[in-house]
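Asker: quick one: sequence and predicted model below, then my questions.
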Amino acid sequence: MSPSKFTVILIPDSDDRNRQFSVRYVWLWSLVLLVVLIIIGVIGFGIYSVPKLKDYQAMQEKYDKTATERVTVMNLMDDLQRMKYMDRQIRKSLGTDLALNQKTTDTEEMSQNIHLDNSENLPFSYVENVPSQIPVEGFVTQRMNTSAFSLDQNHYGIDIAAVEGEPVLASASGFVVFSDWTYDLGNVVILYHGDGYFTHYGHHQNNIKKQRDFVKRGDVIALVGSTGITTGPHLHFEIWKEGKVLDPLEFFDVSPQYHEQN
């Protein structure tokens, strides 16, 4: 007769009585079978799930790439609309007879045409037209960023945190080609300095200089504010030459208070 139970006897070192436990073989084999089934189930689930997980990861990477490309395209569209608007205003201010080509709205072409047609008649010298005056005292809170791989919108200049109402100074001699309000930069002043140089100043509390006004280096053109899309009072400052954006920090002998705030 085959045994029907499996017995375990525990014998302690002390004089205590022995303990024994009995388990029917049918329950023991049922437990073993259950463990085997669980192991098989885990292995099967892994075999089924790993390819699905890889497919999901591939789809997620594709989605992230598409989202990044979409953000980049939207940023470029915003930049293009801004350039078109600035282009029309600057051409109007300079009095050029150049018709806007609907197929070409490139800022570089616009700047080169302005330089060729108007530089000889400007009332300031070549030396004065190079931006060299720091426009406001404060801390640089954001540097220039024009990376095509950044998820953030391109930042074509620097942000200088300053006290609201502080004077904004012309970085070089020139004349005002744009003095108006825009959605993103609020109150904006753009100066043309000749030789293809433009400087942009944004987020003003209000603009002091008007379109077609002549200014000298160091003249007050506006007051620091927080108009447009901003989280606090600061100056957004850009330098362009012949349609190409330049890093303003390369133009100044930056003193300690202008280093990026930590």
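Answerer: That came through, no problem.

Asker: from here on, contacts and neighbour counts on C-alpha atoms
Answerer: Fine.

Asker: measure Glu109 to His115 for me?
Answerer: Between Glu109 and His115 the computed distance is 10 Å (C-alpha to C-alpha, to the nearest Å).

Asker: out of these two, which sits in the busier spot?
Answerer: Each of Glu109 and His115 has its neighbours counted (other C-alpha atoms under 10 Å); His115 has more, 18 against 13.

Asker: below is an additional structure, to be compared with the one above:
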Amino acid sequence: NQGTCKHGHRRLRIVTAPFARAEMVTLTEESPDGLVSNVKPAAEMSAAELEQLASDPRIRELQYKLRHGGEKFKLQVTNQKPQEIRAIHVPEDATPEQQHAALQEAMRQEQLNTQRSEEEERRRQREAHVKRMQRSDVWCYVVEGAGCSQLNGEYHRTGESVRNGARVYGGPDGFVMSREVISGGEGWIIGQAPRAFYAYQTKDTLAPESHWSVQEHGKEPSPTVKAVEPFEAVEAAKQAGNGAFKGADFAGAVEKYDEALSIA
């Protein structure tokens, strides 16, 4: 949307995703948020980025509309939900080059904002992982999707035994998930001693959810691993007991309630 504010500046409302990813450019009505802050100069964009930007038909259409005026319009080339950014202002008498530069700056700023948001999300995930590590004592692991289907299933604590700082978990057909230290490295292994099927090198005492590496006796794809904490196991058993009770399976309900009470 282009219009004129009381200070004699044309105002462009831009909705865009980072252009470097080539997802979309969307123009719509201006929001009351004001100017984009901390915008880097367009001169900082590389020659390849400038060439790519200038050749995009969406940008050419935008430039045409900026030069020739017109009513409010919206240009959206995407099947994704637009991500809003703040309005940008350009002088009423701005040249096409200045208008182009303002658009470049807005897109660069949006890319930086997205990067900062992604970094913040990664930081929150790391903090959540550390907090879970501090209080976690997994009741069981659920292994799914492994190319060696015989090892898929639930892995439960094998008594109170601890190996290299973590419990040992036994699964179907004699498979074991445990934390091992081998040749100076440490991490998790799923296998039947002495054969390793899948492994993940890490200092964490909580088994990873994904990205396990396939070992000599394993095969693609690698599994996904879900950790079930005691409180989650209690809730699942309780809900199963409630379901059995509603179905008049009283013996089954008692069994599930006893299971919930036995989890520690």
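Answerer: Thanks, I have the structure now. Fair warning: this is a prediction, and the values are worked out from it, not measured in the lab.

Asker: what TM-score do we get after superposing?
Answerer: The TM-score (TM-score structural alignment, normalised by the length of the first structure) is 0.25; 102 aligned residues with a C-alpha RMSD of 5.8 Å.

Asker: where do the strands sit along the first structure?
Answerer: 5-10, 19-24, 139-142, 158-161, 167-169, 174-182, 186-194, 197-207, 214-215, 220-224, 234-241, 244-246 (DSSP state E).

Asker: show me what the fifth one packs onto, helices and strands only.
Answerer: Taking 3 or more C-alpha pairs under 8 Å, 6 or more residues apart in numbering; DSSP states H and E as contact, the helices and strands that strand 167-169 of the first structure lies on are strand 220-224.

Asker: angle of the strand it packs on against strand 174-182?
Answerer: 30 degrees (axes from the mean of the first three to the mean of the last three C-alpha atoms, to 10 degrees).

Asker: by contact count, what packs against strand 220-224 of the first structure?
Answerer: Secondary-structure packing of strand 220-224 of the first structure (3+ C-alpha pairs under 8 Å, 6+ apart): strand 167-169, strand 197-207.

Asker: would you map the helices across the stretch 151-264 of the second structure?
Answerer: According to DSSP state H, counting those that start in this stretch, the stretch 151-264 of the second structure carries its helices in the segments 230-246, 250-262.

Asker: out of the helices and strands packed on strand 220-224 of the first structure, which one sits most buried?
Answerer: Stretch with highest mean neighbour count among these: strand 197-207 (a mean of 26; mean count of other C-alpha atoms under 10 Å).

Asker: which parts of the helix ranked longest in the second structure are buried?
Answerer: Longest helix in the second structure, counting residues (DSSP state H): helix 96-135. Buried positions in helix 96-135 of the second structure, judged by neighbour count with 16 or more other C-alpha atoms under 10 Å: 99-112.

Asker: in the second structure, which spans are strands?
Answerer: 2-4, 9-12, 14-16, 25-27, 88-91, 140-144, 153-163, 166-170, 176-182, 185-192, 195-201, 213-214, 224-228.

Asker: which of the residues in the first one are buried?
Answerer: Neighbour-count burial for strand 2-4 of the second structure flags Gln2, Gly3 (criterion: 16+ other C-alpha under 10 Å).

Asker: by contact count, what packs against that strand?
Answerer: Contacts defined by 3+ C-alpha pairs under 8 Å, 6+ apart place strand 2-4 of the second structure against strand 9-12.

Asker: what helices or strands is the strand it packs on leaning on?
Answerer: When contacts are defined as 3+ C-alpha pairs under 8 Å, 6+ apart, strand 9-12 of the second structure packs onto strand 2-4, strand 88-91.

Asker: adding mean neighbour count and distance to Val181 of the second structure, write the helices of the stretch 151-264 of the second structure out as CSV.
Answerer: Shown next, in CSV, are these (neighbours: other C-alpha atoms under 10 Å; distance: least, C-alpha to C-alpha, whole Å):
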stretch, mean neighbour count, distance to Val181 of the second structure
helix 230-246, 17, 26
helix 250-262, 16, 32
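
Asker: okay if I get the ones you listed as CSV plus distance to Tyr155 of the second structure?
Answerer: Listed next are those as CSV, based on distance: least, C-alpha to C-alpha, whole Å:
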stretch, distance to Tyr155 of the second structure
helix 230-246, 13
helix 250-262, 16
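
Asker: and Lys54 of the first structure, how many neighbours does it have?
Answerer: For Lys54 of the first structure, the count of nearby residues is 11 (other C-alpha under 10 Å).

Asker: residues in contact with it?
Answerer: Listed by C-alpha atoms under 8 Å, 6 or more residues apart in numbering, the contact set of Lys54 of the first structure is empty.

Asker: re the thing from before, export the strands of the first structure to TSV and tack on distance to Tyr56 of the first structure?
Answerer: As requested, those are arranged in TSV below (distance: least, C-alpha to C-alpha, whole Å):
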stretch	distance to Tyr56 of the first structure
strand 5-10	49
strand 19-24	47
strand 139-142	37
strand 158-161	40
strand 167-169	53
strand 174-182	43
strand 186-194	43
strand 197-207	44
strand 214-215	60
strand 220-224	50
strand 234-241	42
strand 244-246	41
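
Asker: which parts of stretch 58-73 of the first structure are buried?
Answerer: Residues of stretch 58-73 of the first structure classed as buried by neighbour count (16+ other C-alpha under 10 Å): Thr68, Glu69, Val71, Thr72.

Asker: do you know how far the first one is from Glu61 of the first structure?
Answerer: Using C-alpha to C-alpha, one gets 10 Å for the distance from Thr68 of the first structure to Glu61 of the first structure.

Asker: same question, the last one
Answerer: From Thr72 of the first structure across to Glu61 of the first structure, the span is 16 Å (C-alpha to C-alpha).
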